[in-house]
Every structure is written in structure tokens, then in C-alpha cells.
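fold the stuff below for me.
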Amino acid sequence: MDTGVNVLLVSLGYVENGNAPILTSIIKNNSGAFVDPIPQALVLTAIVIGVAILALGLAVTIKIYEKYGTLDISKIRGLKW
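Below is the predicted model of the structure:
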């Protein structure tokens, strides 16, 4: 689902034959054909947040394994929710 939303956001900012809005010589010559950088920035932010959540989950999993020696919930008696 996450990848699908990212593709949708990037496609919303797509302009056929568009250029990056940071090139000043192109801005002066062709003012209407620019891609929208906001969806790309949102997708990049979403990817960074996704990686951070994955790293946090992996760190918690490693700590649980170090403490209890297993990842089987039924075998972990001292784990309290």
C-alpha cells in the first residue's frame, strides 16, 4: 500500500516533457513545463519515515531476542503489554 501511494503522489506531479524548476535558463525560456517538486518531496519524506519505523521495529525485535532468547510470543512469559 505504501508503494502505491508513493507512485500516486509522484504521478500527480508529473508533467510530460517537464523540466526541473531549479534550472534558471529553462525557467526564462519555458515557463509552463515544470514538474511539481512537492509530491516528490512528500514521497521522499514518506520513504525516510518508513525506513525509520522499520529500523525501530528491528531494534525492538533484537532487544527482545537478546533478553528472552526467542521471538516466540507463547514462550516469552515475562513480556507484559
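
use CA for all of it now, contacts and neighbours both
Will do.

residue boundaries of the helices in the protein?
Assigned by DSSP state H, the helices in the chain fall at 2-12, 24-29, 37-68.

here is a second sequence; please produce its structure as well for comparison:
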Amino acid sequence: MEALVAIAIGAMTAAGVYLVLRLRTFPTVIGMTMMSYAINIFLVASGRLAVNKPPILDPYATGIEYTDPLPQALTLTAIVISFGMTAVVVLLALGAYIESGDDYIDMPDADRREDGDAE
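All right, here's what the predicted structure looks like:
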């Protein structure tokens, strides 16, 4: 099971990096979202992959009968933060699309302003 989770994290990270390097805004936003999902899965997996075990530390428990609750709390916090940041990035991309008329990330040479050019 650990190998399957590691392969899934690696595949999501690779797909996210590929999408971030695209020259359009929508695949870039999707790539950043995929990388944040990969990080969240990595955080949950770092707390030990245990099936049907509670995330509660019991002082009377014998052996390993729980999962670590800290990575799960960090993951919940990361999900909320990544959702908010994704909303901000989508709104910035939408504003850039409305302003320029296309969603390409790179700027054409004719539209570039040099440091000495006046407005």
C-alpha cells in the first residue's frame, strides 16, 4: 500500500509540474491544485498508513493502535489555505483574461515595454 501511495504522489506531482509549465493560465491553476493535492496526500501518509485506526493518542493503548493526529490536522489546514489561494489565483487569471483578451502567460514582443519607454 505504501508503494501505491508513493506512486500516486509522484504521478500527481509530475502532472502538476507539467501543467504549471504550460503557457496558459487554466492549466497552470490546475497544476498548482494538483501539486497541493499531492502535498496533502504526502502529509497524511507521513502520519503512518493505518487502516481503521483512530487519530487519538490513548495512554492506555498497547502497541501501535492509532495514527498520528498532527499530519491530519496539518492537512485540513492546508486544504483550507489552498482552496482560498486557488480562488485568489483564479480571480487574478480571470482579471488578466478580461484585461488582455487571451489567457496566454507569455507576453508578445510588441507589447513589451522597455525600462526607458514612456507610457
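
endpoints of stretch 26-41 of structure 1, how far apart?
Terminal residues of stretch 26-41 of structure 1 are spaced 21 Å apart (C-alpha to C-alpha, to the nearest Å).

let me see the contact set for the most centrally placed residue in structure 1.
Closest to where the C-alpha atoms of structure 1 average out (C-alpha atoms, centre = their mean) is residue 47, at 1.1 Å. Going by C-alpha atoms under 8 Å, 6 or more residues apart in numbering, residue 47 of structure 1 touches no other residue.

tell me the residue in structure 2 aligned with it.
Residue correspondence to structure 2 (TM-score structural alignment): residue 47 of structure 1 is matched to residue 79.

distance of its match from residue 12 of structure 2?
16 Å.

how close does the counterpart of residue 95 of structure 2 in structure 1 sit to residue 72 of structure 1?
In structure 1, residue 95 of structure 2 lines up with residue 63, judged by TM-score structural alignment. As for residue 63 of structure 1, its distance to residue 72 of structure 1 is 14 Å (criterion: C-alpha to C-alpha).

who has more neighbours out of these two?
residue 63 (12 against 9; other C-alpha atoms under 10 Å).

which residue packs closest to the corresponding residue of structure 2 for residue 12 of structure 1, ignoring adjacent ones?
Aligned by TM-score structural alignment, residue 12 of structure 1 pairs with residue 46 of structure 2. Leaving aside its sequence neighbours, residue 46 of structure 2 sits nearest to residue 71 (C-alpha to C-alpha, 6 or more residues apart in numbering; 6.9 Å).
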